[in-house]
Every structure is written in C-alpha cells, then in structure tokens.
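Enquirer: Structure of the sequence below:
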Amino acid sequence: MKYQSKIQSEDHGTVIEQLNSTKINTKKATDETCDVTVMEQLRICLRYFNPSTRELVERIFCLCEIHSQTGETIFDVINQFLFDLERELDKKCILVGQCFDSASSVRCQAQGHIRSRINAFAFYVHCRSHLINLSVKDTLTNEFNKSYDLIHRTLVFFQESPQRHDTLKRSQIFHETSKEGSKVPSASDTRWVYHYQLADFVWTHMVSIVSALIQIHANNKDGLETANGFAIRFVNEKFIYEVGIMKIILGHAKLFLKQTESRSMTFDKFSTYLDSTTIRIENTLNEFDYEIYKQKVKECRVLLPMTHRTAHSTRSSNPINNNSNDIHIDMAIGLNDYSKKFINSTLNSINERFGQDSRIIMDNISMFTKLNDYSNEEVLKNPLLNLYFNEMYYKHKTVNHKIYERTDEPLLCFAKLEKELPQIRVLLKSANNEVKRRQEKKTINDEVCLLDILKFLSVNGNYLVPEWLKLYQILTTLPIGSNECERSFSALKRIKTKLRNNLSSTALETAAKVSVLKSNVTDDDLDDIVQHFYMYPGRAKARNIKIYKHENNGDNSTDDE
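Expert: The predicted structure is shown next:
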C-alpha cells in the first residue's frame, strides 16, 4: 500500500544515508523464529555508529522468509543481503562481528561460512542475553528444581480455574497483600530470567496463597486434594526460605538482563555489569530479611491446623510439627550454610557460561577506556589490539565436508597506531574531562565508556588519530546480543493473527519496524492511509477496515459508508 511504501522507503533511505557516513561497517545480529503463519522468519539487524548524530545505532534492516534452517541457507540469505547493500551503498562493507544464539546451525555452520567466505574478522559472539537466560535456567532446573516446580504448578493450579483465581484474589485483599487482587503471572517457556515474576509473586503473597489453598480444600471445591497437598508443602520452612533466596537471585539476573538489552550497550560496560551482578549475588544473604521470613513462617503456621490430610491421600506423608523447626537448623547459622549451595550454583553457572565465550574481548577491552593507566608497550601488546593489525586466517569445514578457507589483510596498521599513540593519550584526557563535566549534576556518575570516547573522537580525532578512531569504532560496535531481533518477534505477535495471511513480506517487515522503532504517525499520515483505503476498498475490506466519508450538501449532511 502507499503509506507502507512511504514508511519503508523513508526508513530505508535514512539507514542508507547513515551507513554511507560510517567508515567501518558493520556488525550483524541475526535470529529466526516461526511466526503464527507457520513461516520461518529470519531477521537481520545491523549495528553501527552514526557520526552525524554521534549515536550507536542498532536496528532491524531485513525480515525475510526462509525455507530451511541449515547454516548454508542462512549464509546464502545473509550473503545476498550484504551484496545488495554494498551495491546500493556503492562501497565495501566490512563485517567485523556477528551475533547469534547457540543453535548449532548458526553457532557452528552459519558463522563459519561467514568468516571463511565473507570476512575472517567477523568474530562470532554468543548473544549475551541468551547466556544470562541459560545461567538462570541452570539454577532453576538444578538446585531450585523442587521449589520452583512447586511454585509453577501451584500458580498454574490457580490460573486453570476462574473460581480458584477468584478465591486467591479475595484472600489477597483479606490479608492486605494486594488492594484489588494481583493477577497470577505466567511462566515463559524460553525466557527463564522472567521467572523472577513467579518467585516475587509467591514471596509477596505467600500467606494469601496458603489461605486460598486451605479455603479451596475446606469448601470441597474442585481440586481440593491438590490444594491440600500444595498447602502442606507451602508451609514448609525450607520452601519459604528457598523462595526468598530465589527471588533475590532472579531479581539481580533480571536487572542484569535489562542492562544488557540497551541498544547503547558496549562490551566494556557489559563486563562491568557482569562483575557487579556477580558481587550482588555473592551478597544475597546480606539482602535476605530474616525478620520477614520468620513472620511469613509464623503466619503460615497459624493457618496450618486448618489443613488435614485425607486418609487416602497419595501425597508425601512427611509429618508437619507445629512446635518444632522442620529442618532442625539454627536460624542464624544453619540457613546461611543451607543457602550457599544455591548461591554457589548460580555463580558457577555464570562463570561456566561466560567463562569461555569471547574471552579475548571480555578480558582485554577495558584497557581502552583507561589507556593512560598503561605504558606504550602494554597497550601495543594488548591481545585484542593485536588481532586487528595482523592478518586473519579462518578455515571452516561444512557438514558436507567441504573446506572453505580465507585470509584477510589487517584492518589496522600497527605503525600508524604507534605513531598516533601520544595524540590519543591527550585526546582521552580531554574526553574524560568532558564526560566528568556532563556528569557534575548527576547523583550517580557513570564511568567513561567506549561509546563516550568514540563520540568525542568522532568530532575531535578524525584527522589527528584516524587509525585509533577506526579501532574505537570497531570495539564500540561489537555485537552484544540479538535483542533487536527479539523485539521484532514481540512486535509480530502484536500484529493480529487474522491479518497476517493478507500481509506481504514487505508489509510485514514494515509493520515490525514501525512497532519496534515507535515511529510518530502524524495527522497527514493518517489522512494518507484513509485516502488510500477509500481509493482501494478491496484492500480495506481484506483488512476488516470500514471507511466512512462525510459529505456536505448545502445545509444537509449525510454519512455514507
């Protein structure tokens, strides 16, 4: 349609103009999903620095249907996309990074094809958000397995019945954990980090949940046996304690994920956030409020006598003793020792997930934000820097046992970097001072990051330190995750299923972009849309849209459909 074409052309033209102004192109994030029309959709996202606006840009550039998920097929689509882009830009694009999740077709095959057939410097980065998600999954399915399973099944039990859900809402109001009754959250099958919402809900409404379960059992409502079993297990002190620890750990993981999802996230900031998240999880016990814990245990135990196990119950027959501690441990010492296995399990998972991937980047990138703290020799021997002023060779073996090999010339010149080193040190001092001046009015000052330095150099270092400017542009735009692709998945879900089969691939791509970028639609734009549908009523009908035209005939006016 006309308006869709207008949006598509304006958005495409803007991106092409920005890419033409960049000196180092480009970093790519790719992901795929099966949408509601049962089509496999591949998203290609570009990440680059726009010197005219001094912004780090990350946006969807292509959404296309694929008929196979093999690495070869994905490579062919990406290769054709880059070929068309270079022809339109009339210049060579330098691909210096690629980001996928851990699917073998992309992690092993597609990225191998790209490095061995397009650019050997296109280092593969495992999506950081995906790694965080996997770390949380490890923790929930290992150490927290039993308590998490109980949380999940209990909340599903309430969701399955409007009557049970209503009982829970009334219990929340009665126990004053919610004014109107909070909605029961749902678990995501893939986004394990967001299971924090389940732990937070249960911790907040613990007493209300137990009370609601007891009411369901006492009133002989549907599911009374299940409610009775859940209630008995909910008042166990170990379970209550685990929920509190789980809530804190998952809360830090969720905050970490939110930080990494920012479009302006860079590897140096990510490393800082990873370290701080690890420290916060290590200090989980300092955050745990034992007084609130004891109060919840006490209130649940007051409700416990109302619960009686039936004679033919097939559930666990472990006795519940109201006058003694079930787990027979000292509150101050025993619970702390008991909780360490959960904390250590989470930390071990984080270390394992992030311990191998992209280590040469993670371990060496922070030097370039504090270059003046190091000697010339230390700077020039940085392993990450050495990658770019040496030839890069890459060899890839396909599933069909074909061999692809490629050697690319260095992206940077060592002699120029060495010559410009004194100037870059002076400029970095000025960049630090400028950032500090901007942060004088802030209550919390952020450390100078790669993006701050790149913004400064893009204005002041074009002619003084062009080789270092290239390096900072490469380092700043290294891909962190495929979050922009994930945003497009969410956007597609918001497009009505009924309309999806009537949308062309271009229209679908435009709709996803508009949803993600949140473009402003003016009154003139709306007039264009209405006029177009009025001229082509068949298109309006296909989209279930009715157009009403207001006609003025002298003093009389009628509304015609």
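Enquirer: From now on I want contacts and neighbour counts done on CA atoms only, so please keep to that.
Expert: Noted.
Enquirer: what about residue 93, neighbour count?
Expert: By other CA atoms under 10 Å, the residues close to residue 93 number 21.
Enquirer: So it: helix, strand or coil?
Expert: For residue 93, the assignment made with DSSP: H, G, I helix; E, B strand; the rest coil gives coil.
Enquirer: and the gap between it and residue 13?
Expert: 17 Å (CA to CA, to the nearest Å).
Enquirer: Confirm residue 48 sits in a strand?
Expert: Yes - checked against three-state DSSP, residue 48 lies within a strand.
Enquirer: Count the neighbours of it for me.
Expert: 25.
Enquirer: does it really touch residue 59, like I thought?
Expert: No - between residue 48 and residue 59 no contact is recorded; they are 9.1 Å apart, counting by CA atoms under 8 Å.
Enquirer: Double-check residue 413 against residue 466; I have them as touching.
Expert: No - at 10.7 Å, residue 413 and residue 466 do not qualify as touching, with contact defined as CA under 8 Å.
Enquirer: okay, those two: which has more neighbours?
Expert: residue 466 (17 against 13).
Enquirer: Name all residues that make contact with that one.
Expert: By CA atoms under 8 Å, 6 or more residues apart in numbering, the contact list for residue 466 is empty.
Enquirer: and the gap between it and residue 214?
Expert: 71 Å.
Enquirer: now do residue 428
Expert: As for residue 428, its distance to residue 214 is 65 Å (criterion: CA to CA).
Enquirer: neighbour-wise, which of the two wins?
Expert: residue 214 (25 against 21).
Enquirer: Which strand or helix spans that one?
Expert: helix 206-218 (DSSP states H and E).
Enquirer: List the buried residues of that helix.
Expert: Using 16 or more other CA atoms under 10 Å as the test for burial, helix 206-218 gives 206, 207, 208, 209, 210, 211, 212, 213, 214, 215, 216, 217.
Enquirer: How about stretch 301-308?
Expert: 301, 304, 307.
Enquirer: Hmm, the last one is touching residue 214, no?
Expert: Think residue 307. Yes - at 6.2 Å, residue 307 counts as touching residue 214 under the criterion of CA under 8 Å.
Enquirer: structure for this one too, so we can compare:
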Amino acid sequence: MDETRDITANEMLCLCLRYVEEDSGNIRDEVFMFKPIMDGSGEGVFNIAREFIECLQQETNKELIITAQTYDGASSMRYQAQGHVRSRLSAWAIYIYCRSHLLNLSVQDAIEIYIYDIYDTVHSTLVFLRDSSVRLQVLYESQKLINSVVIALSTISQQKTSGSSDARRLAFELMKPEVVFQIHLMHDVLRPSLQFLRQIEKRGSCLDEFVTHVDAACNTMKQSIEIFDFNQVRKILNDVQKYLPTVEPTFRSTRSQIQTIATDFDEEQFRDTGKTFINHFLQSLDDRFNTEAQELIKNIAVLSSPFKFSAEELLQNSLIIQTDPPLLNYQQLKNDVFAFLTIVGNITSITSITQRLAQHGSEQCPEWYKLFQILATFGIGLNEAERTFSTLKRIKSWLRNGLSNSTLEILIKVSSLKVNLTDDAIKFIIDDFISNPQRAKRRNISVFTEYNNEMEFDEETV
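Expert: Modelled structure (predicted):
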C-alpha cells in the first residue's frame, strides 16, 4: 500500500497484491484498489486494508493468511504492524523498508552528516535560478557552453538587477575545489543507486534477486572514490576561470577585475573525505535492515539454491521451522523433500523454481510448491503503486475534475496492464461506436467505415 496526493489535492490510496498463477508459476503484481481516503494515519490505512481483506475473504470463501508485509519506514505503520495487525500475521510477517525508501533515507543520512554544505549550496542555486523566468532563460542560453550553471550565474551577476549579488556569491561557492569534487562524487555514488532502482523495478523480482542487485550496487559504490578522476576537477576549475563574475572597481580604480579561484587542492584529503562519505552511506544502508530482516534474507538465499544443501539442512531452515501450522505442513515438507530436490535440480532462483514446481511439482511436492509461492510473493517495494501514481500525475486537472472516483480507478488499473486486444475485441469496440455515434462523439472519436471497398468518412460519427 502507498498513498499520494493528486492534482485535486485528494489523498489517494493504492493497494496492490502480489500473487503467483497456480498453473504457470508466473508472478503477478496488480492493482486491486485505488481510492480516495479521508484518514491517512496508520490506523486509518489499517482499517482500509482490513476491510479489503475481509471483503476478499467473503468473495473467495477462503480464510486468507498474511505472510509478509513491507512498509516505508513510517512510525505509525510500524505501530500498526506490531499492534492491530500483528495478532493475525504469520511468523514471517516482518517489518522491512521498501527498496526506494531504503536508499532515500541512506542518502539523506550521509548527506546531512558529511556534505550538507554543498548540498545546501546546490539546492539554493536551483531555487535561485527557478525563481525567475529571466534567470532560467539565461541558463537555457548558456547550455551550449561548459559549466552552464556558473556561466548563467556570472551573467546574472552582471545585470545589475535584483539577485545579482546572490548570483555572484553562488557562482564562487560552486567553484570551490571541495564543492566541485563533492558534486561529482555524489554523481558517481548515486548513479549506481539509480541503476539499482531501475533494475529491481522489473515486475516479478524476488528477494533473492534483490540481494544480488544490492551487492552489485554497493560494490560499485565502494570503488567510486578509488577510480575518481581528479583531473576532471582540475580541468573544470581551470576552464571556468574566464566565466567568473568580475569585481566592481573601487573609487580609486577605473578597471573591473576578474576574481580568480583556487585550483589547487589536496587530493589525498579529498580521497579520505570521499571514503568517509561512502562508508557512512553504505553503513546507513546496512542499518536499515534490522536483524530480523537480515535473517529472513539469509534464509531465502538458502532456499533459492536448494541443490547446494542436503535434505536435512533445508528442513532445518528457520523459515520452515518457525512457520505457523495453518501456513505450511512441516511433516509433508519432510515427506516430499527428496522429490522436491529431484524436480528442481540445480535451478538457482525463486522465480525459476516456482515456475518449475508449477509444471512438475504440484502433485509430487505440493507443500514445497506452496512454500515457494509464498517466497515469490514477498514484495521488495511499491513498484506497481508508483506506476499508478505516475499515471495519476499525468492526468490534466480539467480531465481529473470530470472523472468519478470509480472511473479513475478503472483507468489507473488499465494503465498498469499490458493490454493485448484480439481482432474480435477490436471489431467489437468499433462496431459499438458505429452503432452508437453519439457515444463516439462524446469521446471525440472519429470512426471510419468501409463501404463498397472504399474508405468513407461518416460525418455523423465525428
């Protein structure tokens, strides 16, 4: 679950379910509910989830068991997980940060402690440039030159208008050697973070793959300072000299002077600063996984490569031992473990094992198939919810005001699907509009019909 505010300032809640198709073993993430909410507190969101689950149980005539939940770090939601919801959760229902908030919070920790000054300078510069359309135009025209932001600030500082002194100050702040270094270091560190987020946004990703991608991103970040190009910093500092603001002459002088900046710096000192920043970032990332979450991921890693372990070692996995009886039958797992190991062979991912069991293990080791269905439904983020929010933000205000909440929910759900219409479905839609020309007109749709082997335009259906 996640929530956002749409263009009409309404709080919208999106509830997604992750499930496994029983026949194919394919993992699906789908939006099941998208509606406005009045109470965005932990208790309010919990009540909506409870009502949804109770309604789903009535429709399916089944008792649903929550196996695991992820939250974004909100303290109110954590309270609900330990209070109201906890009583009906299985032993696997752990509290773990979703992947995007995990990175966001770690970046915030590292920046606030070690390089907040440069972050504040960059932020202040962006606010200053966006505050005026004239300043933005200056920035736009300077894009063809190097160091466009400094060039824009220097140009603004010479215009003798409101903000010229601020522009001069920001230009010199941005061209300090330590600021140039830290800006480029942040770019090098955050680039693999962005690539990591894009990698795991793919539908059907599981926690075992998540761990692999986290390790890959962390190892890339660790090397950022070792391969950092300090010559690039020196080149920028030298190239930008001619674009710096001029200093106004005093009453004793008639010549303006270009103020120079220092281009020398202690490379080893910068390297130590970079290592400290990266280490704190990685430590903050690691701290976001509490002991319970780390143990869960460790056990999942074992189950994602079952051929590396004996039958006894698999059965001693704490994920299996601590499970509640309604969720899994331990004795049946024990009886079918050899059939399970034979069927999955040397397959090494939860996704692939689940698909294999769907095809060949649903009868010979059904309890193991149930186990991997559960593992496959462990979410690592709110990808589907964020996709719906992206769609919501692209809806123009005039159009949003004309949509009812139920219509909006349908549109959002459809937008998250890969719809492949058959020829018969397309023909039905066209025939429906031809039979109801006013319906097409209301939707601003032009319908072309074939008549005597020629395409003619029916004005009545415009």
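Enquirer: the strands in the second structure, which residues?
Expert: Along the second structure, counting by DSSP state E, strands occupy 2-5, 11-20, 27-36, 246-247, 257-258, 448-451, 454-457.
Enquirer: Using a markdown table, lay out those together with distance to residue 228 of the second structure.
Expert: Shown next, in a markdown table, are the strands of the second structure (distance: least, CA to CA, whole Å):
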| stretch | distance to residue 228 of the second structure |
| --- | --- |
| strand 2-5 | 38 |
| strand 11-20 | 41 |
| strand 27-36 | 39 |
| strand 246-247 | 32 |
| strand 257-258 | 30 |
| strand 448-451 | 60 |
| strand 454-457 | 63 |
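Enquirer: for those strands, which one sits closest to residue 405 of the second structure?
Expert: Evaluated over those, closeness to residue 405 of the second structure peaks at strand 27-36, with 6.7 Å, by CA to CA.
Enquirer: which residues of the first structure does the closest one align to?
Expert: Alignment of strand 27-36 of the second structure against the first structure: residues 56-65, by TM-score structural alignment.
Enquirer: Can you give the distance of the matching stretch from its chain's centre?
Expert: Mean-position distance between stretch 56-65 of the first structure and its chain equals 16 Å (CA atoms, centre = their mean, to the nearest Å).
Enquirer: what do you get for stretch 343-363 of the second structure?
Expert: For stretch 343-363 of the second structure, the distance from its own C-alpha centre to the chain's C-alpha centre is 29 Å (CA atoms, centre = their mean).
Enquirer: Okay, buried residues for stretch 497-506 of the first structure please.
Expert: Residues 500, 506 are the ones in stretch 497-506 of the first structure that count as buried (16+ other CA under 10 Å).
Enquirer: Residues in contact with it: which ones?
Expert: For stretch 497-506 of the first structure, contacts defined as CA under 8 Å, 6+ apart pick out 36, 37, 63, 64, 65, 508, 542, 543.
Enquirer: Just tell me what residue 134 of the second structure corresponds to in the first structure.
Expert: Checking with TM-score structural alignment, residue 134 of the second structure has residue 163 as its match.
Enquirer: show me the contacts for that match.
Expert: By CA under 8 Å, 6+ apart, no residues touch residue 163 of the first structure.
Enquirer: The nearest residue to residue 288 of the second structure once chain neighbours are set aside: neighbouring residues, count only.
Expert: Leaving out its chain neighbours, the residue that sits closest to residue 288 of the second structure by CA to CA, 6 or more residues apart in numbering is residue 102, at 6.6 Å. Neighbourhood size, residue 102 of the second structure [other CA under 10 Å]: 20.
Enquirer: what does residue 350 of the first structure give?
Expert: Applying other CA under 10 Å, I find that residue 350 of the first structure has 22 neighbouring residues.
Enquirer: and if you look at residue 316 of the second structure?
Expert: Neighbour number of residue 316 of the second structure under other CA under 10 Å is 11.
Enquirer: And residue 320 of the second structure, by the same measure?
Expert: Residue 320 of the second structure sits with 18 neighbouring residues when counted by other CA under 10 Å.
Enquirer: From residue 113 of the first structure, how far out is the counterpart of it in the first structure?
Expert: Counting by TM-score structural alignment, residue 320 of the second structure lines up with residue 385 in the first structure. According to CA to CA, residue 385 of the first structure stands 24 Å off from residue 113 of the first structure.
Enquirer: Map residue 250 of the first structure across to the second structure for me.
Expert: For residue 250 of the first structure, the aligned position in the second structure is occupied by residue 190, per TM-score structural alignment.
Enquirer: List the contacts of that match.
Expert: Per CA under 8 Å, 6+ apart, neighbours of residue 190 of the second structure: none.
Enquirer: quick one: residue 318 of the second structure from residue 59 of the second structure, how far?
Expert: 34 Å.
Enquirer: out of those two, which sits in the busier spot?
Expert: residue 318 (13 against 9).
Enquirer: Once you drop chain neighbours, what's closest to the more buried one?
Expert: Using CA to CA, 6+ apart and skipping the chain neighbours, the partner closest in space to residue 318 of the second structure is residue 299 (7.1 Å).
Enquirer: ok, that neighbour to residue 319 of the second structure distance?
Expert: 7 Å.
Enquirer: Tell me if I'm right that residue 415 of the second structure and residue 389 touch.
Expert: No - look at residue 415 of the second structure against residue 389 with CA under 8 Å: they stay out of range, at 10.8 Å.
Enquirer: Look at those two and report which has more neighbours.
Expert: residue 389 (20 against 14).
Enquirer: Just give me the match in the first structure for that one.
Expert: Residue 389 of the second structure maps onto residue 489 in the first structure, by TM-score structural alignment.
Enquirer: Return the distance of that match relative to residue 520 of the first structure.
Expert: 21 Å.
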